[in-house]
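In: sharing a sequence plus its predicted fold:
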Amino acid sequence: MKKAYQIYSIITSFGMLLVLLMGAIVTKTDSGDGCGNSWPLCYGQLLPTQPKLETIIEVSHRAVSAWLGILVIILAIWAWRREPHKKEIKILAFISVFFIVLQGLLGAAAVIWSQSSLILASHFGFSLVSFASVLMLAILSFEDWDKPYIATVSRSFKKNIYWLFIYMYLVVYTGALVRHTGSAMGCSDDFPLCNGSLIPEFTKQASIHYLHRTAAFILFIWILYSWYHARKHYRDQKVLNKGFQFALLFIFLQAASGSLIVISNLNLFVALSHGLIISFLFGTLSFIALIVYRKKIT
């Protein structure tokens, strides 16, 4: 049964990643209104006849999200019953279900009633939390009883990791806000400058875009510092150091893909890679926060 659980958790993790990418496609292609204000049906039909491209994209996203919701619920129940003695398993199982249901309800509300960009931007963040919790369940299924994934660090560095994780979620939110306010080209095609200036004239779109750039740069420096600190003071903590190595790699790739979005004038594949990399980075920092939180396997 352990092997089956591991395979199922991996499949569900990839499925959640697919949901994230499909959600990004819906936003990037402006397909959110592909079914009008009808939900859960599409224009009052289960499968609309002669659908437009945006309708196909929206219906596909709804169908995949619904199936993944079922898969996540099954995974959560399976994980809870399989390892009821692990507190973190129960927490992750609850979070995975709670946030996938919440993002589904938020998506439905966005279809039926118009929502502000501030509310819509939280949709991606909720999906990301559910993905990360499912990913953690999958990773923990591979740990050995005698070698659990735990990192022992100082209280100050543990707080640093927690605050880094929280800050990254805020950075993700600013990125989603850029997407939902149409501010991806708020600095035109300038990089690293913004509309030809280091500090631009702050129109609405330029302000949102510049805020995200600045927040992302701070995140880059913060992860670089944390990687260096872990490497210097916790060289013997192999899992911790490996986690920060991946975090550093992903933040480099994230910065590169972010600049390419501007330079390529919103190329769809580059934009999707940006969303994919941030998902990997969020999952990595989630894992780091988890292993410093854990004290022992009971």
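Out: Looks like it arrived, so ask away.
In: hey, let's count contacts and neighbours off CA atoms from now on
Out: Fine.
In: for the closest residue to Ser141 other than its chain neighbours, give me its contacts.
Out: Of all residues not flanking Ser141 in the chain, Gln6 sits nearest, at 6.0 Å (Cα to Cα, 6 or more residues apart in numbering). Gln6 makes contacts with 138, 141-142, as judged by Cα atoms under 8 Å, 6 or more residues apart in numbering.
In: now Lys295
Out: So Lys295 contacts Ile150 (Cα under 8 Å, 6+ apart).
In: that one and Lys86, how far apart?
Out: Distance, Lys295 to Lys86, using Cα to Cα, to the nearest Å: 11 Å.
In: Ala216 reaches Val171, doesn't it?
Out: Yes. Judged on Cα atoms under 8 Å, Ala216 makes contact with Val171 at a distance of 6.2 Å.
In: centre of the chain to the host helix or strand of Ser9, how far?
Out: Per DSSP states H and E, Ser9 falls inside helix 2-28. Chain-centre distance of helix 2-28: 12 Å, with Cα atoms, centre = their mean, to the nearest Å.
In: that one: what's the following helix or strand?
Out: helix 53-82.
In: show me which residues of that following helix are buried.
Out: For helix 53-82, burial by neighbour count (16 or more other Cα atoms under 10 Å) applies to 54-59, 61-62, 65, 68-69, 71-76, 79-80.
In: distance of the residue lying closest to Leu211 once chain neighbours are set aside relative to Ala121?
Out: In this structure, Leu211 finds its nearest non-sequential neighbour in Thr174, 7.4 Å apart by Cα to Cα, 6+ apart. Noted for Thr174: a distance of 8 Å to Ala121, by Cα to Cα.
In: here's the one I want to compare it with:
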Amino acid sequence: MQYKVLKWLSYASCVIMLLVSFNGVVVTRTGSGLECGREFPLCHGKFVPGTTIGSLIEYTHRLTAGIAGLLALVTLIAFLLWARKRRDFQIYAGVMFLFVVVQAIMGALAVVFSQSAPIMALHFGFALIAFASALVLALSVRRAGNLEARQEPPAEHRMSKRARNLTVFSAVFTYAVVYTGALVSHTELAKFAVVLHIASAMLLVLVLLLGHMAIRDYGQISDIRKLGIIVVALIIALPLSGVLNLVVLGSEYYMFAPMLHTLITDFLFAFLCFMSIRAWELSRIPAGEKSSVGLKKAVRA
């Protein structure tokens, strides 16, 4: 019973964090950031906003962020109580809670004081970390449950430190590119756009190299191979969604394209984070040693 609660809490957290990110895109694209005035948490002095579309969009974003914060807190407490032997799960839940709270505070400060470009970019970047933490938690819980169902964890093959470092660097570099992209969307400065295009091209090559290495050199490790395929598919889709943004600019589909671009970006960074964690684990394990601990055994009876 406790295992099922933890599993579904991790899944629900992942979904709500993604909704927060989506709502943020809608707020930015519609220019609804100040539709509730410079007040927080009230909207023009009321708990329930007016009937204007802009105020409803902004208030929905605030409401979703609030629900995300409460769910993250409940998830953290549940893992602290019921998965005491899985310190890694507790860390993922803690990071998720920390960053969803931080990004909410930054969003509130941006409304009350000013919506400067660096603050809004950080607001998006912290929301991205919160989602990545939620997805890492959900994937880790799912993996632990699958290992438990098999009774015995499979023998793990060691990954080299070089492969591990490339994976971690790819995740960090992806975050840097995403932050630059968020900064460009809020400033529209040409010099930042040039930097973004160069960085995006480098990221494309880097992730393609990482995916090729994961599939060719570590294809015997099932989850590393699958993660390699996923990140390659996402990095190919990312520039295509960027082109779609330009194609539909000014049309009735202008909201769909940035949401798709954000979806791909969020999942790319999150899967790279999970891949980095797995690469770190595998780089520290002698070949053939069984490293994973099933979640059900770690849950307090």
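Out: Great, that's in hand. What you see is a predicted model; the values in this text were computed from it and never measured.
In: can you pull the TM-score for these?
Out: A TM-score of 0.87 describes the superposed chains when it is computed by TM-score structural alignment, normalised by the length of the first structure; 275 aligned residues with a Cα RMSD of 1.8 Å.
In: the helix holding Ser9 of the first structure: which residues count as buried?
Out: In helix 2-28 of the first structure, counting by 16+ other Cα under 10 Å, buried: 5-6, 8-10, 12-13, 15-28.
In: equivalent analysis for stretch 89-97 of the first structure, please.
Out: 89-90, 92-97.
In: distance to Gly34 of the first structure and secondary structure for those - can I get that in CSV?
Out: Formatted as CSV, the buried residues of stretch 89-97 of the first structure follow (distance: Cα to Cα, whole Å; DSSP: H, G, I helix; E, B strand; the rest coil):
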residue, distance to Gly34 of the first structure, secondary structure
Ile89, 38, helix
Lys90, 37, helix
Leu92, 33, helix
Ala93, 32, helix
Phe94, 32, helix
Ile95, 30, helix
Ser96, 27, helix
Val97, 26, helix
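In: could I get those as TSV with distance to Lys238 of the first structure?
Out: Putting the buried residues of stretch 89-97 of the first structure into TSV (distance: Cα to Cα, whole Å) gives the following:
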residue	distance to Lys238 of the first structure
Ile89	23
Lys90	26
Leu92	24
Ala93	27
Phe94	29
Ile95	28
Ser96	27
Val97	31
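In: closest one of those to Leu47 of the first structure?
Out: Val97 (27.0 Å; Cα to Cα).
In: separation between the residue most central in space within the second structure and Val95 of the second structure?
Out: With distances taken as Cα atoms, centre = their mean, Ala132 lies nearest the centre of the second structure, 2.7 Å away. Ala132 of the second structure sits 10 Å away from Val95 of the second structure, taking Cα to Cα as the criterion.
In: which helix or strand contains the nearest residue to Val25 of the second structure once chain neighbours are set aside?
Out: Nearest residue to Val25 of the second structure in three dimensions, chain neighbours excluded: Met259, at 6.5 Å (Cα to Cα, 6+ apart). Here Met259 of the second structure sits within helix 256-283, counting by DSSP H and E.
In: immediately after that helix, which helix or strand?
Out: Counting by DSSP H and E, what follows helix 256-283 of the second structure is helix 295-298.
In: how far does that following helix sit from its chain's centre?
Out: Centre-to-centre, helix 295-298 of the second structure and its host chain are 25 Å apart (Cα atoms, centre = their mean).
In: circling back to that earlier point, how many residues are close by the counterpart of the residue nearest to Val25 of the second structure in the first structure?
Out: Met259 of the second structure maps onto Leu272 in the first structure, with residues paired by TM-score structural alignment. When neighbours are defined as other Cα atoms under 10 Å, Leu272 of the first structure has 19 of them.
In: try Ser31 of the first structure
Out: 21.
In: please name the residues that touch the residue lying closest to it once chain neighbours are set aside.
Out: Excluding its sequence neighbours, the residue lying closest to Ser31 of the first structure (Cα to Cα, 6+ apart) is Glu54, at 4.6 Å. Applying Cα under 8 Å, 6+ apart, we find Glu54 of the first structure in contact with 26, 29-34.
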